[in-house]
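Undergrad: here's my sequence, what's the structure:
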Amino acid sequence: MNMETGTPIRVDIVSDVVCPWCVIGYHQLAKAAHETGIGIDVHWHPFELNPAMAEEGENLREHLAAKYGTTLEGSIKARARLSEMGAALGFEFNYADDMRMVNTFRAHQLIDWAEDQGRGHEMKQALFAAFFTRRENLKDPAVLGAVAEIIGLDRAAASDVLESEERAELVRQKESF
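TA: Next up is the predicted model:
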């Protein structure tokens, strides 16, 4: 809690669930807040790193090489560094050569739905773990429904939200903002 007022500080984070630096940054912030006794009230906002990603996605290493010019050696070093930093913060990165980068629009719709139930932050954390720790396909509605169930939300209701795309326009507006 804010030591002067006792009120948590609102923190707005614009992030994608496939962004490793977003995981690191959040966990560093949470650790600092805990160590200083300053409460934070985190609000996640949708951002797609790859909104035009092909339906089948792309190999993560190949995607990063094409997008940023990352070499194989550079990719290995970056993954090791991220894994080390994550471990120090209590988050497990479990990189593999066959990991795929996917479009995350459905995941953002799921977070938006979970937010209405007071569980958006938990959903964001669960999706980070699904992608980076368990290497799950965050484009797959069945995977997303299972993640909702992991945090105690109704799997069928989550699947209905994704199938109906009832959150699509709202999430696009939030991304645009």
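
Undergrad: going forward, measure contacts between C-alpha atoms and count neighbours the same way
TA: OK.

Undergrad: can I assume Phe132 is in contact with Asn94?
TA: Yes. At 5.8 Å, Phe132 and Asn94 qualify as touching, with contact defined as C-alpha atoms under 8 Å.

Undergrad: of those two, give the one with the bigger neighbour count.
TA: Phe132 (22 against 16; other C-alpha atoms under 10 Å).

Undergrad: number of residues surrounding the residue lying closest to the more buried one once chain neighbours are set aside?
TA: Leaving out its chain neighbours, the residue that sits closest to Phe132 by C-alpha to C-alpha, 6 or more residues apart in numbering is Phe93, at 5.2 Å. Neighbour count of Phe93, defined by other C-alpha under 10 Å: 23.

Undergrad: again, but for Ala54
TA: By other C-alpha under 10 Å, the residues close to Ala54 number 11.

Undergrad: and this one, so I can compare the two:
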Amino acid sequence: MSKHLKIDFVSDVSCPWCAIGLAGLQRALERTAGEVDVELHFQPFELNPNMPPEGQDIDEHLGEKYGASPEQSAKNREAIRERGASVGFDFRMEKRGRIYNTFDAHRLLHWADEEGEGKQLALKQALFKAYFTEGKNPGDIEVLIAAAQEAGLDPVRAREVLEAGTYTEEVREQEQFYLRNGIHAVPAVIINDRHLIQGGQPPEAFEQALRQIAAGIAG
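TA: As a prediction, this is how the structure comes out:
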């Protein structure tokens, strides 16, 4: 009999290690199919909550935020591309020249979580692909609506949610909840509200953690 696990995946759609971590987690879930039954929710975290709508050049941003030179940034991007490829995620770094504001993407993800099983995951994957593979702006309303449609969501309702500012308060509250509880870097994968796995871990690390946690559940 499979063990039920609730997973809260705290992340940002502009975080490359979050895309790597999600791909790693999904591979681990494939390997543990039949052993664990997972309820997966994506929770909001903004790496750059004060980013203006037009965004910022990525090298300029990384230099200001981390003191990284363009050469260091290029080396880091290549390492990320290789890690992504190892778990089946396609980073096309040459298409991604800017960092954008992601708050509206989090509002849309909050809505998707209410639209049925698998919809939020499909939207999250569509948003990662739009930004990291296609180089699109995840703060642009038309990009967000297209991602929603790709995920099997109603594009008309998606536009209504985005234009009306729906779920603004709910997303802000969730962001503050995780910050108050010590989440200051993502991805942060929280299992059954107790177990924290930090960072873009490889599938083997997630697989081991899932099995260990499931083994500790009575029944």
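
Undergrad: thinking again about what came up before, quick one: residues contacting the residue nearest to Phe132 of the first structure.
TA: Residues near Phe93 of the first structure by C-alpha atoms under 8 Å, 6 or more residues apart in numbering: 82-83, 86-87, 132-133.

Undergrad: quick check, nearest of the residues you listed to Ala107 of the first structure?
TA: Phe132 (14.0 Å; C-alpha to C-alpha).

Undergrad: SS state for the closest one?
TA: helix (DSSP: H, G, I helix; E, B strand; the rest coil).

Undergrad: can you tell me what Gly63 of the second structure aligns to in the first structure?
TA: By TM-score structural alignment, Gly63 of the second structure lines up with Ala65 in the first structure.

Undergrad: distance check, the closest residue to its match other than its chain neighbours against Met123 of the first structure.
TA: Spatial nearest neighbour of Ala65 of the first structure, chain neighbours left out: Thr71 (6.1 Å); criterion: C-alpha to C-alpha, 6+ apart. Here Thr71 of the first structure is placed at a distance of 33 Å from Met123 of the first structure (C-alpha to C-alpha, to the nearest Å).

Undergrad: who's more crowded, those two?
TA: Using other C-alpha under 10 Å, the more surrounded residue of Thr71 of the first structure and Met123 is Met123, with 27 against 14.

Undergrad: which residues of the second structure fall in strands?
TA: Using DSSP state E, the strands of the second structure run over 3-11, 36-44, 56-57, 98-99, 188-191, 195-198.

Undergrad: need the ones you listed in CSV (columns: mean neighbour count and distance to Ala74 of the second structure).
TA: CSV is the format used below for the strands of the second structure (neighbours: other C-alpha atoms under 10 Å; distance: least, C-alpha to C-alpha, whole Å):
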stretch, mean neighbour count, distance to Ala74 of the second structure
strand 3-11, 19, 23
strand 36-44, 19, 27
strand 56-57, 14, 14
strand 98-99, 21, 14
strand 188-191, 21, 25
strand 195-198, 15, 24
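
Undergrad: any of the contacts of Phe93 of the first structure buried? List them.
TA: 82-83, 86, 132 (16 or more other C-alpha atoms under 10 Å).

Undergrad: restricted to helices, list those residues.
TA: Secondary structure from DSSP state H places 82-83, 86 of these in helices.

Undergrad: before we move on, back to that, next one: the residue nearest to Ala65 of the first structure relative to Glu58 of the first structure, how far apart?
TA: Thr71 of the first structure is 16 Å from Glu58 of the first structure, by C-alpha to C-alpha.

Undergrad: next one: Asp112 of the first structure
TA: Counting by C-alpha to C-alpha - Asp112 of the first structure and Glu58 of the first structure are separated by 25 Å.

Undergrad: show me what contacts the closest residue to Gln174 of the second structure other than its chain neighbours?
TA: Excluding the flanking residues, the one nearest Gln174 of the second structure by C-alpha to C-alpha, 6+ apart is Pro44, at 6.6 Å. Pro44 of the second structure is in contact with 10-12, 106, 171, 174-175, counting by C-alpha under 8 Å, 6+ apart.
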